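1. only geometry, no sequence info:
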């Protein structure tokens, strides 16, 4: 019989995985919400699709399901404080949003005006796995900038990895 890994062992191992920090927002008939996440990745480029994981115990879960939209905002080094607010340091959603400037996509989703990149997604599928919902979103629109350094999370801390300016060719 195989031994099962403990929750602590798994969490400690995952802390060793470097990940970009994102603020995931939603806006629509159910209202506006948002949370900080590192669990985000691309799924496919045909059609452009990504996934985000959200704790199923979050009081905002219903907002995301009802709005059927979400926006992934990839943060820069300058957004450490904002990441904390959306991670729960500020309970009031209006206070979280007041801490930054936002731009509306045609869909009504709100994008962080100075995010490295923002992906406006239509929720196409959701699946509950353990303690988290996996949201699959078809990317409907993108805003991006050519400069800035991504805010990364590693070993339970924000880290800075120097890179060349921009990631676009020629």
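-> Nice, thanks for sending it over. What you are looking at is a predicted structure, and each value in this text was computed from that prediction instead of being measured.
2. contacts, neighbours, all on C-alpha from now
-> Noted.
3. for the helix or strand where residue 49 lies, name the packing helices and strands.
-> Per DSSP states H and E: residue 49 is located in strand 48-55. In terms of contacts (3 or more Cα pairs under 8 Å, 6 or more residues apart in numbering; DSSP states H and E), strand 48-55 is packed against strand 33-37, strand 40-45, strand 132-144.
4. this is the comparison structure:
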């Protein structure tokens, strides 16, 4: 039988002050380990403000409703894209395909600012909103709600336009790695 365990201290251990401190760390470590088991399509979130482009890689993107079509994305409040997304009121979710694994590093902090856009071929939608030309899909959103939670903001965007390109071959992130198809890691 498969071994399973709860990552919360025993009830008796909660009587000791050092156990109470470690309880939060146990849950945090367990949470991180559990999230590594959640496979997600890798995206690049983009916006623009005053002629400057902003972008970040993200896997914390999900649909909210079909009526109206809406998505949510979670963005760290310290990320350079956070303020411009609020100020612009619009953002684009670019769904990456299997051939985009070279973009993940730069949009995850290995490059900064405009240097991130040296990777991939970009165009500008109305208002200068950058979108990746060969993304599997581009979802252009109007920011309709923002909720602060911990270190992040949850942005809900109503989809105003969708652009589809090519076959359905998503770049998947799971267990700390990129996968071109489920179960087969990329070579990067």
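-> Structure's in. What do you need? The model shown is predicted, which means the values in this text are computed figures rather than measured ones.
5. residue 127 of structure 1 pairs with which position in structure 2?
-> Taking TM-score structural alignment, residue 127 of structure 1 has residue 147 as its aligned residue in structure 2.
6. that match against residue 153, yeah?
-> Yes: using Cα atoms under 8 Å, residue 147 of structure 2 is in contact with residue 153, at 5.5 Å.
7. neighbour count: these two, which is higher?
-> Set side by side, residue 147 of structure 2 and residue 153 give different neighbour counts by other Cα atoms under 10 Å, the larger being at residue 153 (18 against 11).
8. residues in contact with that one?
-> Listed by Cα atoms under 8 Å, 6 or more residues apart in numbering, the contact set of residue 153 of structure 2 reads 74, 75, 76, 77, 146, 147.
9. tell me the contacts of the nearest residue to the third one once chain neighbours are set aside?
-> Excluding its sequence neighbours, the residue lying closest to residue 76 of structure 2 (Cα to Cα, 6 or more residues apart in numbering) is residue 152, at 4.1 Å. Residue 152 of structure 2 is in contact with 74, 75, 76, 77, counting by Cα under 8 Å, 6+ apart.
10. rerun that using 10 Å as the cut-off
-> By Cα atoms under 10 Å, 6 or more residues apart in numbering, the contact list for residue 152 of structure 2 reads 73, 74, 75, 76, 77, 78, 79, 82.
11. structure 1: which residue goes with the fifth one?
-> In other words, residue 77 of structure 2. Using TM-score structural alignment, the equivalent of residue 77 of structure 2 in structure 1 is residue 56.
12. pull the number of nearby residues for that match.
-> Neighbour tally, residue 56 of structure 1, other Cα under 10 Å: 16.
13. state the distance from the closest residue to it other than its chain neighbours to residue 72 of structure 1.
-> Spatial nearest neighbour of residue 56 of structure 1, excluding adjacent residues (Cα to Cα, 6+ apart): residue 132 at 4.8 Å. According to Cα to Cα, to the nearest Å, residue 132 of structure 1 stands 17 Å off from residue 72 of structure 1.
14. find the nearest non-adjacent residue to the equivalent of residue 70 of structure 1 over in structure 2, please.
-> Per TM-score structural alignment, the equivalent position to residue 70 of structure 1 in structure 2 is residue 91. Once flanking residues are discounted, residue 91 of structure 2 sits nearest to residue 47: 4.8 Å by Cα to Cα, 6+ apart.
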